[in-house]
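Peer 1: give me coordinates for this.
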Amino acid sequence: MDTSFITVDLIRAACQRLGYKFFEYGDYNLNIVGIRTDDDKANTFNDFITVSFKVEGEWRLYVFEATTDPGLYYRLNPMNVLGTAILAAGQHPGAFKLGKHRGLYPALVQAWPLPVHRDNDKDAELDTTGLVDEGWHGINMHHASACWVSKLVDKWSAGCQVLASKADLDFIVGLCRHSTTLYGNSFTYTLLDEQDLMHV
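Peer 2: Sure thing, here's the model as predicted:
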């Protein structure tokens, strides 16, 4: 997927326009920003997770293929009677901390109540217009297959933010570990819609 349009300046401008915090001071002060693209084809890793931060005054930006949406299986078979969870766009202060996904491997795990849309019409279309349910939903940031770069979301996400590649998640976790030594084990997560980047 083409990621050339994603820059630190673009992400920062979008955050500033929306009134969100963008961390510019201090080394390894991580801006973890998801981008939910306009491509709404179900079951694909068609979104991005970005991490931007400064090291000795110089910006670094990393962009990873991911999904910010639940896979088709859970759209058709919700785990919750209210419907499948879709993390609401916006800035979520202190959303994540380092932990283990389902107790199995290092990941970013939910650390604060988060708002999700409940999609309960059991079809392939993503519905972000219905009920908003704020609480502890187990919305983690983790990887899909540990053996290969995944192409289909399927059961890898019931609402989590999921990296297609294990190596990408491991890289993010490594950055977070370093960041915790400076700022503590708490990470803000900002989820933007692609259109947010188009109106800066």
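
Peer 1: okay, CA-based contacts and neighbour counts for the rest of this
Peer 2: Noted.

Peer 1: where along this structure do the helices fall?
Peer 2: In the chain, the segments counted as helices under DSSP state H are 8-18, 72-76, 166-183, 194-198.

Peer 1: tell me which of those helices lies nearest to G90.
Peer 2: Closest of the helices of the chain to G90 is helix 8-18, at 8.8 Å (criterion: CA to CA).

Peer 1: the residue lying closest to Y20 once chain neighbours are set aside and F22, how far apart?
Peer 2: Nearest residue to Y20 in three dimensions, chain neighbours excluded: Q91, at 6.4 Å (CA to CA, 6 or more residues apart in numbering). To F22, Q91 is 10 Å away according to CA to CA, to the nearest Å.

Peer 1: please generate a structure for the following sequence too, so the two can be compared:
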Amino acid sequence: MFFTPNLDQITGVMKAKSYKLYQGKKKGERGLNLVGIRRKTSSPDKFDDTIAIFFLIPGAADIMYFSITTDPSPHYLRHPVNASGTAILQEGQYVDTHQVAMHSPPSGNKHLAVCQRLGKVTVFRDNNKDGKLNFVNPQSGMFGINIHKGPLNGDWDTKNPNYSAGCQVFADADDFKLFLDRCKKEADDVKNAFTYTLLNENDF
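Peer 2: Here you go, the predicted structure:
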């Protein structure tokens, strides 16, 4: 089960951290907020994290929750694709770092996603290849930490748990379509630039 704090709880944490919250009060003003929440006991082999997307438009505030993983898969923890180690996104707010663009994974399954193309993020580099999450060796840069779709049925395929080498990955492809539709509309109506905020369950 993934963690679903209410809208007031999420905005309260973000305000306490002095993070940006998009209001969308005026025509053409950004309104969509993208907030990931990592479980306090992180598991690289489960879709047990959350992404909440919400608007704060007066009289029309709404929120949707989806199950994701914010952690790299066990396969990539044991077999890093980067010589410095496997990327684990550090919690924080990354302002105007992402846009709707084409995600091109090693599998060749290209699809539109919300991709880190506009600014740097900070990741930990786990390089001991033990298959467990080690939050060490922070590094900032352009690493392609994208938000993209995962399996078709929402189940973690334990025979081939290779969905993430550091990206934020949806547990269900149908959920991802709902998410992407909202992001595409925001990109078309306002601007193709998104801020991604990653919190931790311990923040609540």
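
Peer 1: picking up where we left off before, turn the helices of structure 1 into CSV, columns for distance to N140 of structure 1 and mean neighbour count.
Peer 2: Compiled in CSV, the helices of structure 1 are given as follows (distance: least, CA to CA, whole Å; neighbours: other CA atoms under 10 Å):
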stretch, distance to N140 of structure 1, mean neighbour count
helix 8-18, 22, 17
helix 72-76, 16, 23
helix 166-183, 12, 17
helix 194-198, 21, 15
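
Peer 1: out of those helices, which is closest to E56 of structure 1?
Peer 2: Distance to E56 of structure 1, taken as CA to CA, is lowest for helix 166-183 among these, at 14.1 Å.

Peer 1: the closest one maps to which residues in structure 2?
Peer 2: Aligning helix 166-183 of structure 1 against structure 2 (TM-score structural alignment) gives residues 173-190.

Peer 1: which one in structure 2 is aligned with the residue nearest to Y20 of structure 1?
Peer 2: Applying TM-score structural alignment, one finds that Q91 of structure 1 aligns to Q93 in structure 2.

Peer 1: contacting residues around its match?
Peer 2: Q93 of structure 2 is in contact with Y19, T195, Y196, T197, L198, counting by CA atoms under 8 Å, 6 or more residues apart in numbering.

Peer 1: need those residues in CSV (columns: distance to N127 of structure 2).
Peer 2: Below are the contacts of Q93 of structure 2 laid out as CSV (distance: CA to CA, whole Å):
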residue, distance to N127 of structure 2
Y19, 31
T195, 28
Y196, 25
T197, 25
L198, 22
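
Peer 1: for structure 1, what's the longest strand?
Peer 2: strand 90-101 (DSSP state E).

Peer 1: what's the mean distance for that strand versus structure 2?
Peer 2: Comparing strand 90-101 of structure 1 with its match in structure 2 after superposition yields a mean distance of 0.7 Å (mean CA distance after the TM-score superposition for structure 1).

Peer 1: roughly how far is that strand from the heart of the chain?
Peer 2: 9 Å (CA atoms, centre = their mean, to the nearest Å).

Peer 1: how about the residue located most distally from the centre of structure 1: what's its closest non-neighbour residue?
Peer 2: Distance to the chain centre peaks in structure 1 at E56, reaching 26.2 Å (criterion: CA atoms, centre = their mean). Leaving aside its sequence neighbours, E56 of structure 1 sits nearest to D27 (CA to CA, 6+ apart; 6.4 Å).

Peer 1: please pull up the equivalent of K46 of structure 2 in structure 1.
Peer 2: Counting by TM-score structural alignment, K46 of structure 2 lines up with T44 in structure 1.

Peer 1: OK, contacts around that match?
Peer 2: Contacts of T44 of structure 1 (CA under 8 Å, 6+ apart): T67, G71, K151, L152, V153.

Peer 1: my guess is the third one meets N46, correct?
Peer 2: By that I understand K151 of structure 1. No: contact criterion CA atoms under 8 Å: K151 of structure 1 and N46 do not qualify, at 9.5 Å.

Peer 1: more neighbours, the two?
Peer 2: Neighbour count, other CA atoms under 10 Å: between K151 of structure 1 and N46, N46 has more, with 23 against 16.

Peer 1: distance check, the more buried one against T128 of structure 1.
Peer 2: 17 Å.
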